[in-house]
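Asks: Model the structure of this input:
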Amino acid sequence: MRSDNGPWPRLLVVALIPGLVVLAARAWVVEPVIVSSDSMVPTISTGAVVLLYKPAAASGRIRNGVVVAFTSPLDGHTAIKRVIAGEGQTVAIRDSELYVDDVAVPEPFVDHSRIDGTYFGPVKVPAGRVFVLGDNRGVSIDSRDFGAVPLTAIQGTLLTGQK
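Replies: Now for the predicted structure:
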């Protein structure tokens, strides 16, 4: 005896598959994140929605200059900052100018006139960590405050807002 339930089982499968694909992509590939601070202005505005690319974090190879999201060591929330230096590199700020391994790093996204007279370091980035800074240095709470971020805390790189 054959039971015919009509088109419902097939429609259910057809409706569920796209939803499962979207959920899987969000869990393992790309996730939207709302920016809740002004520490990356002017690159990324407060309230902007950016896309977080997760496979980049899994690789463990994050290059300097990339904007990343990570779990903040201060409160456990997601923070967004720019990677300035990787393990073994030395970071210093002299009169608002960034130096990595004693070489000045051009930063067209930073308003140096607002942070004139800022000094920091030098500090060497420990193994398995990256040094992060906000582009809006005057208000950013970053590696100058909480130290270098473990690579294991990196959630992903931003697909938008890169300079």
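Asks: drop to CA atoms for contacts and neighbour counts, all remaining ones
Replies: Will do.
Asks: mind listing what the residue nearest the centre of the chain touches?
Replies: Centroid check for the chain by C-alpha atoms, centre = their mean gives residue 68 as the closest residue, at 1.5 Å. By C-alpha atoms under 8 Å, 6 or more residues apart in numbering, the residues touching residue 68 are 52, 80, 81, 82, 83, 154, 155, 156, 157, 158.
Asks: out of those, what pair is the most spread apart?
Replies: Using C-alpha to C-alpha, the two most remote members of those are 52 and 83, lying 14.7 Å apart.
Asks: From residue 97, how far off is residue 160?
Replies: Using C-alpha to C-alpha, to the nearest Å, residue 160 is found at 25 Å from residue 97.
Asks: quick one: which of the two has more around it?
Replies: residue 97 (19 against 15; other C-alpha atoms under 10 Å).
Asks: here's the other one to compare against:
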Amino acid sequence: MTRWREYVTTLVLAVACALFVRNYVATAYKVPTGSMQPTLKPGDFIFASRLSYGVSLPFSRTKFDITLPERGDLVVFSYPNQPGTSYVKRVVGLPGDRVQIQNGRLVLNDQPLTYEKAENSSRDNPNAEMFDIFSEKSEGLEWRVIMDKQSEGRNFGPLVVPPGEVFLLGDNRDASDDSRYWGTVPLAEVAGKVVIVWLSLDWQNKWGSDRYPSVRWERVFSSLR
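Replies: Next up is the predicted model:
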């Protein structure tokens, strides 16, 4: 009985530690769609740090010591109307920012961001005939986005981000459901910062009689910006 008691105690402690880490330190997520391409791809498995923007109280949605994300951060969050669903988007607007989109291009605080056409590889661009990949640059930061070649007339705003909230966009700008459609997100709903892709499965390229996905080895344990 003593040995069984030791086994059960060890198992309970292991489960408790795993749950603690998952809920309060780091959580794994799977990327199901292409709304964050080219940064995140369908089939990516990511880790998000839950300590980056504050500490959650146990058994509560309340957070304290909330820290403001930086512009350009990739964040996991829950939209208030769908608390059971996790999303991943990029922070582009901070509290007080004036956000606008003119002809598909982002304007922050009346200053247009800089766009430079990036390398157009078949791995990153879902349809090179319809879309281009650009480096989007803001205040010394840059990340890649996918944009429709015909983006004229695609406008939004202006909108001033309320205090305690952030404005989020998908990197695949013309295939993303984001703050343009459902508004800004309270900081309390931001669960963590995406820090790494630990596995990436490509279901478009299968093997084993077309049953198993291939692995994008170049993305395994790759850090993110």
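Asks: TM-score for this pair?
Replies: The TM-score (TM-score structural alignment, normalised by the length of the first structure) is 0.85; 159 aligned residues with a C-alpha RMSD of 2.0 Å.
Asks: ok, which stretches of the first structure are helices?
Replies: Using DSSP state H, the helices found in the first structure span residues 8-28, 55-59, 143-146.
Asks: got TSV for the ones you listed, with distance to residue 116 of the first structure too?
Replies: Shown next, in TSV, are these (distance: least, C-alpha to C-alpha, whole Å):
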stretch	distance to residue 116 of the first structure
helix 8-28	41
helix 55-59	33
helix 143-146	16
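Asks: Can you add mean neighbour count and give these back as JSON lines?
Replies: JSON lines is the format used below for the helices of the first structure (neighbours: other C-alpha atoms under 10 Å):
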{"stretch": "helix 8-28", "mean neighbour count": "11"}
{"stretch": "helix 55-59", "mean neighbour count": "15"}
{"stretch": "helix 143-146", "mean neighbour count": "14"}
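Asks: ok so, going back, quick one: map the residue nearest to the centre of the first structure onto the second structure.
Replies: Matched to the second structure by TM-score structural alignment, residue 68 of the first structure sits across from residue 75.
Asks: swap in residue 80 of the first structure?
Replies: Using TM-score structural alignment as the criterion, the counterpart of residue 80 of the first structure in the second structure is residue 88.
Asks: and what of residue 19 of the first structure?
Replies: Using TM-score structural alignment, residue 19 of the first structure pairs with residue 15 in the second structure.
Asks: how much space is there between its match and residue 23 of the second structure?
Replies: Residue 15 of the second structure sits at a distance of 12 Å from residue 23 of the second structure (criterion: C-alpha to C-alpha).
Asks: Can you check which strand is longest in the second structure?
Replies: Longest strand in the second structure by number of residues (criterion: DSSP state E): strand 190-207.
Asks: Which residue range of the first structure does whichever helix or strand comes after that strand align onto?
Replies: Following strand 190-207 of the second structure in sequence order, the next helix or strand is strand 212-215 (DSSP states H and E). Aligned using TM-score structural alignment, strand 212-215 of the second structure spans no residues in the first structure.
Asks: need the strands for the first structure, in chain order.
Replies: Assigned by DSSP E, the first structure shows strands spanning 30-34, 49-53, 67-71, 78-85, 90-94, 97-100, 103-104, 120-124, 129-133, 149-150, 154-158.
Asks: which one of these lies closest to residue 110 of the first structure?
Replies: Here strand 97-100 is closest among those (C-alpha to C-alpha), at 9.6 Å.
Asks: which residues in the second structure does the closest one align to?
Replies: Residue span in the second structure matched to strand 97-100 of the first structure, by TM-score structural alignment: 105-108.
Asks: I'm done for today, thanks for sticking with me.
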